[in-house]
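> Take this sequence and fold it.
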Amino acid sequence: MIFGPQYALENRLARVERKLDLILEHLGIQDADAPDLAEVRALVREGKTIQAIKAHREATGASLKEAKDVVDAIKEGRR
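The predicted structure is shown next:
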């Protein structure tokens, strides 16, 4: 687990990224570099959280924590 300045920096970066995502969504702009998360969203809807995390990692190369954070955000309707 990360503590201290790096943790604070990662939290701040996550907030900035979320704000940018909201702006893009509001303007109707799709991020061309963003991976298609349709499969991940479908797995979340089916209640298959672990499979959704795994699918996200395979699609993006994200770390386990990053993938879990994205899946949690999808579950909570933040993404």
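> going forward, measure contacts and count neighbours with C-alpha atoms only.
Noted.
> Sort out which residues of the lengthiest helix in the chain are buried, please.
Once the chain is assigned using DSSP state H, the helix that runs over the most residues is helix 5-27. Going by neighbour count (16 or more other Cα atoms under 10 Å), the buried part of helix 5-27 is residue 21.
> Equivalent analysis for stretch 29-46, please.
37, 40, 41, 43, 44.
> one more, for comparison:
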Amino acid sequence: MLTTVSLTVAALVFAGGVITASVNARIQEVARRADRLDRKLDLIMAHLGISEPEPAGLNRVRFLLRDGRKIEAIKVYRELTGEGLKESKDAVEKLSH
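Below you'll find the predicted structure:
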């Protein structure tokens, strides 16, 4: 009985690992496709001379920077744009110069 339970648990763990690996592979594939589309869109925008519009609410980020509240400015930038921490930090640092 214990052997049957052990084998069942092992099979479930193995199946979970296979499913997780499959899902991770699909997520990576979708991320690669999104990156390629993003690069293509950037090329099209550059070719047409279109720049990305400034996110609404950026004046609040500038105000926080002027007030010396850089970390809060980064948090607000992340909320406004949905960007990651590094991208937001880089963008806020660019704004501060």
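> Superposed, how do the two chains score by TM?
TM-score for the superposed pair, counting by TM-score structural alignment, normalised by the length of structure 1: 0.54. Supporting figures: 51 aligned residues with a Cα RMSD of 2.5 Å.
> With secondary structure added, can I get the buried residues of stretch 29-46 of structure 1 in CSV?
As requested, the buried residues of stretch 29-46 of structure 1 are arranged in CSV below (DSSP: H, G, I helix; E, B strand; the rest coil):
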residue, secondary structure
37, coil
40, helix
41, helix
43, helix
44, helix
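> Which residues outside stretch 45-58 of structure 2 are in contact with it?
Residues outside stretch 45-58 of structure 2 that contact it (Cα atoms under 8 Å, 6 or more residues apart in numbering) are 77, 80, 81.
> Please look at the first one and residue 90 and confirm they touch.
No. With contact defined as Cα atoms under 8 Å, residue 77 of structure 2 does not count as touching residue 90 (10.5 Å).
> More neighbours: which of those two?
Using other Cα atoms under 10 Å, the more surrounded residue of residue 77 of structure 2 and residue 90 is residue 77, with 26 against 12.
> What residue in structure 1 is paired with that one?
By TM-score structural alignment, residue 77 of structure 2 lines up with residue 56 in structure 1.
> Can you name the helix or strand that the residue most central in space within structure 1 falls in?
Nearest residue to the geometric centre of structure 1 (Cα atoms, centre = their mean): residue 70, 2.5 Å. Following DSSP states H and E, one finds residue 70 of structure 1 within helix 64-75.
> Next, the mean deviation of that helix compared to structure 2.
With mean Cα distance after the TM-score superposition for structure 1, helix 64-75 of structure 1 departs from structure 2 by a mean of 0.5 Å once superposed.
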